[in-house]
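*Asks:* sequence unavailable; structure follows:
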């Protein structure tokens, strides 16, 4: 090894000097030049020293740049840490390579988790340098996840998740869930549940083992690619998400009516092919990271004709290997097969009366088992796919953007320049809300 050889040579020089003996290393007398070597002239000594110095400097420089390139290639990023990177890009929007405590507090504020802000800052920046890089973020990511999950569950307190299947003519046929007759359908096929909160007032050992629909599936930045046996052909389902209050009858034997509150961009991500899946809901919730909803939403004060919802439209895009493709057709939400109050009334009927047949399940017993949730985010139905969307299923590291926009503000929807900015986590333009997720 070079270090060992250098140490041995240094030791030999010291011993030789102390004993006033000829310097020998490895049996070679270094004090006496070989007979075939001419002695160096005094004029050649500086030249030799200069050449040695330049040679050493060039070698050191080459070693430095090789080491630097190796370090650069080892730097963590989207390819090595896609989940952490998806969250990091929401913090480091200016692409500085670091974030501050103020950025962390902003993240907590967006999740309505202000109480976590100071703890998170101390954990990621213990020395108060106000300079947190991606490596430090990765090392403390579990703390970030805990904050985000606590914030999500607080926003979803006593809230369940329902979906409307087949509210766009032809969509279920495109999705492989129905025959061509869905093209001529005049109303949705059924409803399904994708999340039912655990009973909040029962404490038992059995509660530790959550049932399938009790696993909270909704995220804001990532989608966990399903690892279920036989799961394949995963697709984005861009939908309008509607937050409603659930009003029960006095005897709690039925749902009386729904009160609309807010609308958001929703990704009802679905597995198209899953071995042994007898119910549609089995393709909807495969655990954490099965769904997506925009953090921002529009308030609504009504759901009738002529209200704000009449001017909303929906579109989605996918990014793969740096290229962006339109994934679904731009579509006004007023084109749903059922909309306005007739849709809300139909959902109430399905909650109360839907039977356990074919791929559908009873819904009201699930609500009762969850101690009657007081609200629900309802996915109102996915639109039609573009040719690209219908033939390209999602893969890990793909990114998707779902946009709900006001046609009065954006008559033609977002332009490609705006879409590219959304993939960079720039805030959505005025008159729109958007969801950006990465598949991990």
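*Replies:* Nice, I can see it. Here the structure is a predicted model, which means the values were calculated and not measured.
*Asks:* only C-alpha atoms from now on, for both contacts and neighbour counts.
*Replies:* OK.
*Asks:* need the longest helix for the protein.
*Replies:* helix 44-74 (DSSP state H).
*Asks:* how far away from the center of its chain is it?
*Replies:* 44 Å (C-alpha atoms, centre = their mean, to the nearest Å).
*Asks:* all helices for the stretch 101-250 of the chain, in order.
*Replies:* For the stretch 101-250 of the chain, helices defined by DSSP state H, counting those that start in this stretch occupy the ranges 101-110, 117-124, 134-139, 141-155, 171-174.
*Asks:* mind checking those for the one nearest to residue 360?
*Replies:* Nearest of the helices of the stretch 101-250 of the chain to residue 360, taken as C-alpha to C-alpha: helix 171-174 at 14.1 Å.
*Asks:* who touches that closest one?
*Replies:* Applying C-alpha atoms under 8 Å, 6 or more residues apart in numbering, the contact partners of helix 171-174 are 165, 166, 178, 179, 180, 182, 183, 382, 383, 384, 385, 390.
*Asks:* ditto for stretch 394-410
*Replies:* Contacts for stretch 394-410 (C-alpha under 8 Å, 6+ apart): 78-79, 82, 225, 233-236, 238, 240, 264-267, 311-321, 413, 419, 422-423, 430-440.
*Asks:* can you check stretch 341-353 too?
*Replies:* Taking C-alpha under 8 Å, 6+ apart as the rule, stretch 341-353 contacts 190, 191, 254, 255, 256, 257, 258, 303, 304, 362, 363, 364.
*Asks:* what is the neighbour count of residue 401?
*Replies:* Residues within reach of residue 401, counting by other C-alpha atoms under 10 Å, total 28.
*Asks:* now the strands: where do they sit in the stretch 101-250 of the chain?
*Replies:* 132-133, 159-165, 190-195, 218-219, 222-223, 232-235, 238-248 (DSSP state E, counting those that start in this stretch).
*Asks:* what residues sit buried inside the last one?
*Replies:* Applying a neighbour-count criterion of 16 or more other C-alpha atoms under 10 Å, the buried positions in strand 238-248 are 238, 239, 240, 241, 242, 243, 244, 245, 246, 247, 248.
*Asks:* wait, doesn't the third one sit right on residue 339?
*Replies:* No. Between residue 240 and residue 339 there is no contact under C-alpha atoms under 8 Å: 11.4 Å.
*Asks:* helix, strand or coil for the residue lying closest to residue 310 once chain neighbours are set aside?
*Replies:* Excluding its sequence neighbours, the residue lying closest to residue 310 (C-alpha to C-alpha, 6 or more residues apart in numbering) is residue 334, at 5.7 Å. Under DSSP: H, G, I helix; E, B strand; the rest coil, the three-state class of residue 334 is helix.
*Asks:* tell me the spacing between residue 199 and residue 297.
*Replies:* 27 Å (C-alpha to C-alpha, to the nearest Å).
*Asks:* then this one, side by side with the first:
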């Protein structure tokens, strides 16, 4: 499989970072965030909304690019928890109609993503996501696709796994989950993203994306499409990140790999190669 990078997919242009809340059953409850959305009205089993984690040149902390391919800064924050996700690279197509920002989006590729969160009380989700450089993570290699909207396309064969290595011990952090288990995927997800960006208001933990993007109209975006559920350890009182922890978020083609072979390789420090059938984000936790 031919892999690419974010810079190549976006032609070196600026891009925005977004995330989707509530696209995996039970995650919001596990993260202690379900009450934050109690006043957000959404159809049953639908995601709750979209939040920004990076907007270039925006007059706030969001202007800082928090994405790293190998490091996660704890920045003395404490209470940090990884969130294993699939991230899509999007191209935005803007509408010429008054009152509507987006006409459509194209999905260019996907990779493994860590939508790391501060488990603290904040009025907006974005305040939990970007605390400076290296506070979010995505694998350097991206698999280009042109069939995301097709049910049964390339991405539907993938699964997502997450592990933490602490003091030499490999711990399952997130439940091994089929990408097809996302509540919204394929064309349903693409249509929802367009509508949500066009219509989302400043309400509860969500922000008015239409207003935030109208002036800059970025050509590209990275959108993390929702965290999977945690394992028992990932939901335990030992879950928060510590100095020197290593985080692994791995998207893998289930036709070519399985969780046992991946766990064995990580346990034995065997190098796993990003070749498209494996998309690997490995971050070391450090104080910056």
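*Replies:* Ah, there it is. As the structure is a computational prediction, the values presented were derived from the model and not from experiment.
*Asks:* still on that earlier bit, drop anything exposed from the contacts of stretch 341-353 of structure 1.
*Replies:* 190, 191, 254, 255, 257, 258, 303, 362, 363, 364.
*Asks:* what's the match for the second one in structure 2?
*Replies:* In other words, residue 191 of structure 1. Here residue 191 of structure 1 is matched to residue 50 in structure 2, going by TM-score structural alignment.
*Asks:* skipping adjacent residues, who's closest to its match in space?
*Replies:* Residue 50 of structure 2 sits nearest to residue 20 (C-alpha to C-alpha, 6+ apart), 4.6 Å away.
*Asks:* what is the burial count for that neighbour?
*Replies:* Neighbours of residue 20 of structure 2 using other C-alpha under 10 Å come to 21.
*Asks:* that one -> structure 1?
*Replies:* Match for residue 20 of structure 2 (TM-score structural alignment): residue 164.
*Asks:* one step back: what about the aligned residue in structure 2 for the residue nearest to residue 310 of structure 1, how many residues nearby?
*Replies:* Mapped onto structure 2 by TM-score structural alignment, residue 334 of structure 1 lines up with residue 180. Look at residue 180 of structure 2: counted by other C-alpha under 10 Å, it has 16 neighbours.
*Asks:* before we move on, back to that, tell me which residues touch the residue nearest to residue 310 of structure 1, please.
*Replies:* 309, 310, 311, 312.
*Asks:* about what we covered before: any chance of the strands of the stretch 101-250 of structure 1 in CSV, with distance to residue 284 of structure 1 too?
*Replies:* Formatted as CSV, those follow (distance: least, C-alpha to C-alpha, whole Å):
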stretch, distance to residue 284 of structure 1
strand 132-133, 36
strand 159-165, 10
strand 190-195, 6
strand 218-219, 11
strand 222-223, 12
strand 232-235, 10
strand 238-248, 13
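*Asks:* nearest to residue 87 of structure 1, out of those strands?
*Replies:* strand 222-223 (8.2 Å).
*Asks:* packing partners for the closest one?
*Replies:* strand 291-293, strand 432-439 (3 or more C-alpha pairs under 8 Å, 6 or more residues apart in numbering; DSSP states H and E).
*Asks:* buried ones in the longest helix seen in structure 2?
*Replies:* Taking DSSP H as the criterion, structure 2 has its longest helix at helix 186-199. Residues of helix 186-199 of structure 2 classed as buried: 186, 189, 190, 191, 192, 193, 194, 195, 196, 197, 198 (neighbour count, 16+ other C-alpha under 10 Å).
*Asks:* now swap in stretch 293-302 of structure 1 and tell me
*Replies:* So stretch 293-302 of structure 1, judged by 16+ other C-alpha under 10 Å, has buried residues 293, 294, 295, 296, 297, 298, 302.
*Asks:* what range in structure 2 matches it?
*Replies:* With TM-score structural alignment as the criterion, stretch 293-302 of structure 1 aligns to 138-147.
*Asks:* off-centre distance for the matching stretch?
*Replies:* Counting by C-alpha atoms, centre = their mean, stretch 138-147 of structure 2 comes out at 13 Å from the chain centroid.
*Asks:* and stretch 314-328 of structure 1, by the same measure?
*Replies:* That offset, for stretch 314-328 of structure 1, works out to 15 Å (C-alpha atoms, centre = their mean).
*Asks:* same question for stretch 296-315 of structure 1.
*Replies:* Worked out by C-alpha atoms, centre = their mean, stretch 296-315 of structure 1 lies 26 Å from the chain centre.
*Asks:* equivalent analysis for stretch 148-168 of structure 1, please.
*Replies:* Worked out by C-alpha atoms, centre = their mean, stretch 148-168 of structure 1 lies 17 Å from the chain centre.
*Asks:* ok, now stretch 101-116 of structure 2?
*Replies:* 9 Å.
*Asks:* what range in structure 1 does that stretch sit on?
*Replies:* Residue span in structure 1 matched to stretch 101-116 of structure 2, by TM-score structural alignment: 254-269.
*Asks:* just give the nearest non-adjacent residue to the most centrally placed residue in structure 2, would you?
*Replies:* Nearest to the geometric centre of structure 2 sits residue 224, at 2.8 Å (C-alpha atoms, centre = their mean). Nearest non-adjacent residue to residue 224 of structure 2, counting by C-alpha to C-alpha, 6+ apart: residue 87, 4.1 Å away.
*Asks:* contact partners for residue 88 of structure 2?
*Replies:* 107, 108, 109, 110, 111, 222, 223, 224, 225.
*Asks:* the longest strand along structure 1 vs structure 2, average offset?
*Replies:* When structure 1 is parsed with DSSP state E, its longest strand is strand 255-267. In the superposition with structure 2, the average deviation recorded for strand 255-267 of structure 1 is 0.5 Å (mean C-alpha distance after the TM-score superposition for structure 1).
*Asks:* tell me what the helix or strand following that strand is packed against?
*Replies:* Following strand 255-267 of structure 1 in sequence order, the next helix or strand is strand 270-273 (DSSP states H and E). Other helices and strands packing on strand 270-273 of structure 1, by 3+ C-alpha pairs under 8 Å, 6+ apart, are strand 232-235.
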